[in-house]
Each structure stands twice: as C-alpha cells, then as structure tokens.
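Visitor: have a look; sequence and predicted model below, questions after that.
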Amino acid sequence: MQRGAWPKKPMTTSSTLHPGDAADAKNPKKCGILQSTRCRSYREQLRSTQRMNIIHGFLVLAAAATVLGVLFFHGMEPAFGSEMTQLPLEGVTLQSLWLGVVGLLGLSGKLESEQEDTMRAFYCEQQLDTKRIFRQIARQVLNQEHALARLERLVQSPRNFKAVALLGPPGVGKSLTAMGLRQQFPWQENVHTYSWSTYVPDGVKKFHMIRNFMDLLKDCGQNLIIIDNLSACDYGIVPIYNKVLQKREGDLNAAANQTVLVVYIFDLEMEFYWQQYELLHQLPVDVTIVNYQPFGRQELSDCLHQEMRLEQRTLDKRRVFQILDDAMMNVQCNGCKGLRESVLQYGQHNET
C-alpha cells in the first residue's frame, strides 16, 4: 500500500447497481410506485371509455329494437280494425320517433336544426286530406249531402285563392260545417274566424278587422278564413274582400305564394228567402255558392235522435213528439238549434 492512500473499500454488487436493477427488488407495480404517476389516470380513463362504449352499444340496440317494433306494429295495423288503421303512425309521428332515437344515440345536438327544418317542411307541405275531413263533418252535419259534396270539390281545387258562400236558413249545418273544417284543418296556426254580427255597429270597422287577417297569412300550408253570421245585405263585402286578398298592396308576391280559402256564411230569412237567394246568386264568379236546404219534420227528427245518441240519453215517444212539435213552430228561425237543450232537460240517462 502506498503511503498517504486510504485503503479501498471492497466493491460489492449492492454498492454499484441501481436498487431497481436488483434481481430480488420488489415489483414497483406491487409496491405502489405508479400510484402517483400519470399512468394510473390514463388507465382509469381507458376503463371509463370502455364502460361508455358498452352503454352506448346497449342504447343503440335498444333504439333499433324500438324502431323495428313500431314499424312491425304499423305494418300489422289492418289486423286490428278500421279505427286502429287511422292512427297517424307515419309522417310526423315516425319522424318524432326518429328524433327520440337520435336523442338516445347522443346525436341530437348535431341533427337538431336539420330535424327541425325537416319537420317544418313536412308540416307545411303535407296534403289536405279532404276525404277524411268531410267524412268527419258528415257525421255531424245531417241531410246536407249535396252541399258537403260541392264544398269538398272546392276545397280539393288546386287554385291559390278559393272563396265559397254557404247559404241557408239558421240551424241547418252551415256553421257546424265550418267548425268541423276548422277543427280538422291541419294548419291550425293559419285558421282565422270572425263573427260578423258582433257588437261593433260600424260595418267599416268590421271590414278593417277582417282585413287585418291578411297580415297573418302564411306561405306555410294553406290559410283558412271563416266569416260567419252574415246577412244578405252584407253581400257587398264579398267582392271587395276577395279583391283585397288577391291584390295586396305592398306585397306583390304574397298572393302568388299563399293559398287562401275564404268561407262566407250567410243566414237567410225564410220570409224573404227567394229574394235573398237571388240577390246572393249575383256574387262574383270567383265565389262558389253552396246551398243548404231548409229542414222539415224528418230532418228535425234525425237531429233529435243524433243528439240523444251523442248525449247518451233516451226519450219516450210522447216526449219526442212534443219536442218535434215545438221545434217545427220555430224551424224557420232555429232549425235544429235548441234540440240538445231539450234532450238534456227531458232525457233519461242510458243504463249501462
């Protein structure tokens, strides 16, 4: 040994190797070294993504099964009777179902605007089902088959502007027809009604009120305007209003783009029936005239039995004859009006 040199310490394996390189060192995964590193959060993220994929897969399967089930049920509808076949499972309903499926799949955010545009386009471009509408009206309006058939032909017309005048004595179904048309009209936001015999005495003010309907007309679908309770002396508003609707100031393209159906309802007095009838038949040629026939005892009997069926009440024969006799005394002024009140007053509830 040289002088001044410190004795060297014997070298061992434990002093030269990194503790992690020792063959008998503990597994870092077991001793928890990775607990505080990014590896753990990454593995947890992978597990969470895997669980979400599994849940998403189940939702896709459930949505597909729902759509297939509804389509299968829709295809089997005729087997369940005529009433079931009237369920509107196509069109809006199926598209609503598709929106629900898209929501389950988590795609509603991307497709929301496109689906809204599609639904709006379907709403605006749907066809007017006149057969269904007038089938429903005929269940309420009795003994006016010719009038309803003539009105249905007009409503089916492809013209952009259609005007009709319903003529007849009170209580024969004119306003009831308009109410049925209004209720069954697919574009409810486009329906506008006005009762002419209001407390507004000035006819000019009344005209300005119905003129305001023009600002509410839309390009979407068809527009329906109903002006009720007109008398024969009010016939002068018809050509004026028709002209204003067809030639609108400040909106040259509106008349070409919008489809408008105007229904004028005239109550005729039986005392001067034919004079008023001839006067109203001088209306412009662009107005279709639909005549509602006056009622007699048989028509009143039909109305009475319908009211009994609707109210689910019965009347004995003596009471039926009495009600019909009273109704015939005012048939020219009331028609079938007032029969429901008689049924409610004198009828007995049907035993179930």
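Guide: Nice, thanks for sending it over.
Visitor: please make it C-alpha for all contacts and neighbour counts, starting now.
Guide: OK.
Visitor: now the element after the host helix or strand of residue 30, going C-ward?
Guide: Secondary structure from DSSP states H and E places residue 30 in helix 28-31. Note on helix 28-31: by DSSP H and E, the next helix or strand toward the C-terminus is helix 38-75.
Visitor: tell me what that next one is packed against?
Guide: helix 92-104 (3 or more CA pairs under 8 Å, 6 or more residues apart in numbering; DSSP states H and E).
Visitor: same thing but at 7 Å, please
Guide: Packing partners of helix 38-75 (3 or more CA pairs under 7 Å, 6 or more residues apart in numbering; DSSP states H and E): none among the helices and strands.
Visitor: which parts of it are buried?
Guide: 59-60, 63, 74 (16 or more other CA atoms under 10 Å).
Visitor: got the contact list for residue 197?
Guide: The contact partners of residue 197, by CA atoms under 7 Å, 6 or more residues apart in numbering, come to 229-230.
Visitor: please redo it, this time with the cut-off set to 8 Å
Guide: 228-230 (CA atoms under 8 Å, 6 or more residues apart in numbering).
Visitor: for comparison:
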Amino acid sequence: MPTDEQQLSSSTNSLKRKRESHKKSTDSAEASTKRANYYLRTRRKKLRSLVSIESSPSKKSNKYLVLSGIILIGFIVFVWKNEQFRDELKHVAMNQFQMYLHGRENYCDEPFEHWHIANVLQHRIIGQETVLESIDQALEQHESITALAFIGTQGVGKTLTLNLIQEHFQWHLNIQQYIWSLIQSPEKQLDYLLRIINGLTTCGQNGIFIDSIPIKHVETIAAFNAKLFAHAKENNIKLVVIYAFQTNNPIIASQPVPIDGVKSIIFRQFDSNDIHNCITMESERLKITLPPAQLNDLLEDIDAKRHGCKHVASRIARQDIQDF
C-alpha cells in the first residue's frame, strides 16, 4: 500500500499536469485569436486599398470624359461652319464606303475606260474593222447617254461584240442583260424592260444589253428607248445601252434602225475569206489543229452569207471529237 507521502506526491504531480495543460490550451486559444485578428486587419487594409484604387480612376475618367466631350463639340461646330472641310470629309467617307463595297475607290465617279473595250474587240472580232471604229468613236464621245443598235445577218459578230462589251463594262453591278424571247409576247417583254428602268443607279454608269431582237419588233424597242431616255435625263443617270437586232434579209440588215437617239452599227455580211479567218482564230482559241483536208471540208460546208461564223467553233470541236 502507498504511503501518505506517495499519495501526496501523486496528487501534486497530477495538479501540475492539469495546470500545464490548461496553460497550453489558453496559449493556443490566444494564438488563434491573434491570427484571426491579424487576418481581419489584413483584409480590411486590402479592401481599403481596392476602394481607393477604384475611386481614383473614376475621378480621372470623369475628367477625360468631360474633356472628350468638349473636343467633340468643338469638332462638330468646326465641321458645321466649314463647308469645304465638310465636303472633303464626305468625299473621303464615300470613297472608303465604295472601297469596302466595290473594292475600288471613287467607284461612282471614275471615267469610262472605253479604250480597254476597244482593245478587247480589236483582238476578238474579225472582218468588221469599220464596225469597231464606229463603236470606239461612239464610246469615246460618251458622256451621259449612248445608245447603239447592232444590225446584220447571222454569224457576223453582233452577239459576240455585245457580250465582250458587257463582260468588260467596268461597273459590273450596274449591268442589265436581256435576251429577247420568241415565246412571250412583245407587250409582256416591254413590261419587263420597263421594270429594268427602276433599277438604274446614279453611281457610275449603267449598262443595258438586249440581244436577239427580231427586226420586226423595232417599234417595241423604240417605245422602251423613249421612256428609258426620259427617265435617265430626268434623274441624271448615265448609261450605255446596246440593242442587237436579228434578220436574215441582207437588204434590211444593211439599213439603219429607225429609233430616235440610237446610232446604228451595221455589220457587213461575211464571205469565204472571213470564214477562213474565223476557222483559224477559233482553232487557235480551242487549241485544235485541223488538217488541210478538214479545213477545206469546213469551208465548203459553211454557208458564209447565211450563217457566217455562227457555228464554226462547234463544228471544229465536232471534227476533233470524230478524229479522236
């Protein structure tokens, strides 16, 4: 059995351990409290710094906003009073818009490049030197309205000439093309053509190309042309219009088309020499070499006065397929 002294010593040691344990828990609690207070102080400092940072730029931004407003108002007043500067600014803005929309500056006001069309026709049209000179002269003198009427028998280059002018017309978005129908009545086709007039624009030149018109419908075209001219003059619209008439009568094909304000371009009838030149040109274009025997067969088979060069390309291609 433990003595009284041992019991007293055990009790004393137990009491010391409890005191030390209590002290440690107290110290731990105080440390936790200190850390929490430090964390709160740090957070408050950060929040105050953020508030000060956000508030200072707002004051600066307000100053900049007021200054920008004053400058803008001054610029508006300057533009309003300076008419020359306002016109120049409008011109620059319009050029930038045309560059974005059409890919070219000054799209609406650029000059008509008639020389480019003349060069193309010179290299593609055969046997119609007088016609090419008349077309070049008419386009060179073009200012606001130029109307041409192509007349001639089949296969003499009317449609090809019209298509080449249309293809190289520099205002591509302003092109109106129509091929005369042998099925619809002239009245319905006139109604359609009159609707074309409403689509004309004052930006650049307008091109109207009407092909394969039977010569018997010349009065219908004359009625359309009169309304077209009136509308163009009233609205300051610039245009080039070309009518291609068809006839198998060589006498009618050699006479001017009776339409007011329209210049007639008469295509001469072809002969065997023209057909030979046509075959040579089309063979080179198609990259086909014809033997002399086949060339002679084509020359004998093609009626120059009746068909001209109308089907030369297709016949050359057919000869090449047969040989293959």
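Guide: Structure received. These numbers come from a predicted model, not from an experiment.
Visitor: same list, the buried residues of helix 38-75 of structure 1, but as TSV with distance to residue 240 of structure 1 please.
Guide: Listed next are these as TSV, based on distance: CA to CA, whole Å:
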residue	distance to residue 240 of structure 1
59	61
60	60
63	56
74	49
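Visitor: closest one of those residues to residue 115 of structure 1?
Guide: residue 63 (17.6 Å; CA to CA).
Visitor: any idea what residue 208 of structure 1 aligns with in structure 2?
Guide: Aligned by TM-score structural alignment, residue 208 of structure 1 pairs with residue 191 of structure 2.
Visitor: actually residue 195 of structure 1, not the one I typed
Guide: Under the alignment (TM-score structural alignment), residue 195 of structure 1 maps onto residue 179.
Visitor: ok, now which ones touch its match?
Guide: 210-213.
Visitor: among the residues you listed, name the buried ones.
Guide: By 16+ other CA under 10 Å, those give 210-213 as buried.
Visitor: tell me where the stretch 151-300 of structure 1 has helices.
Guide: 174-184, 203-211, 237-246, 254-257, 273-280, 297-311 (DSSP state H, counting those that start in this stretch).
Visitor: which stretch among those helices comes nearest residue 118 of structure 1?
Guide: helix 254-257 (20.0 Å).
Visitor: okay, buried residues for the closest one please.
Guide: Residues of helix 254-257 of structure 1 classed as buried by neighbour count (16+ other CA under 10 Å): 254-255.
Visitor: what's next to that helix, contact-wise?
Guide: 160, 219, 245-248.
Visitor: most surrounded residue in those residues?
Guide: residue 245 (18 neighbours; other CA atoms under 10 Å).
Visitor: that one -> structure 2?
Guide: In structure 2, residue 245 of structure 1 lands on residue 228 (TM-score structural alignment).
Visitor: right, and its match touches residue 195 too?
Guide: No. Assessed by CA atoms under 8 Å, residue 228 of structure 2 is found out of contact with residue 195, at 10.4 Å.
Visitor: quick check: end-to-end length of stretch 244-258 of structure 2?
Guide: Using CA to CA, to the nearest Å, the gap from the first to the last residue of stretch 244-258 of structure 2 comes to 14 Å.
Visitor: may I see the buried residues of it?
Guide: 244-247, 253-254, 257.
Visitor: and for stretch 320-338 of structure 1?
Guide: Buried residues in stretch 320-338 of structure 1 (16+ other CA under 10 Å): 320, 323-324, 327-328, 331-337.
Visitor: next one: stretch 296-314 of structure 1
Guide: Quick answer for stretch 296-314 of structure 1 (16+ other CA under 10 Å): 299-301, 303-308, 311-314.
Visitor: for it, the distance to its chain's centre please.
Guide: 31 Å (CA atoms, centre = their mean, to the nearest Å).
Visitor: would you check the span in structure 2 matched by that stretch?
Guide: The aligned range for stretch 296-314 of structure 1 is 271-289, by TM-score structural alignment.
Visitor: which residues does that stretch contact?
Guide: Residues contacting stretch 271-289 of structure 2 (CA under 8 Å, 6+ apart): 126-127, 290, 295, 299, 302, 304-305, 308-309, 312-313, 316-317, 320.
Visitor: can you flag which of those belong to helices?
Guide: 295, 299, 304-305, 312-313, 316-317, 320 (DSSP state H).
Visitor: how about JSON lines for the contacts of residue 197 of structure 1, with distance to residue 173 of structure 1 added?
Guide: Formatted as JSON lines, those follow (distance: CA to CA, whole Å):
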{"residue": "228", "distance to residue 173 of structure 1": "12"}
{"residue": "229", "distance to residue 173 of structure 1": "13"}
{"residue": "230", "distance to residue 173 of structure 1": "15"}
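Visitor: pick out the most distant pair among the ones in helices among the contacts of stretch 271-289 of structure 2.
Guide: 305 and 320 (24.9 Å).
Visitor: show me how far stretch 177-195 of structure 2 is from its chain's centre.
Guide: Counting by CA atoms, centre = their mean, stretch 177-195 of structure 2 comes out at 27 Å from the chain centroid.
Visitor: quick check: end-to-end length of it?
Guide: Termini of stretch 177-195 of structure 2 sit 13 Å apart (CA to CA).
Visitor: state the distance from the residue nearest to residue 63 of structure 1 when sequence neighbours are not counted to residue 73 of structure 1.
Guide: The spatially closest residue to residue 63 of structure 1, leaving aside those adjacent along the chain, is residue 101, at 5.7 Å (CA to CA, 6 or more residues apart in numbering). According to CA to CA, residue 101 of structure 1 and residue 73 of structure 1 sit 17 Å apart.
Visitor: where in structure 2 does the helix holding residue 30 of structure 1 fall?
Guide: By TM-score structural alignment, helix 28-31 of structure 1 lines up with nothing in structure 2.
Visitor: what does that helix rub up against?
Guide: residue 34.
Visitor: follow-up on the earlier one: export the ones in helices among the contacts of stretch 271-289 of structure 2 to TSV and tack on distance to residue 222 of structure 2?
Guide: TSV is the format used below for these (distance: CA to CA, whole Å):
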residue	distance to residue 222 of structure 2
295	43
299	39
304	31
305	28
312	33
313	34
316	39
317	39
320	44
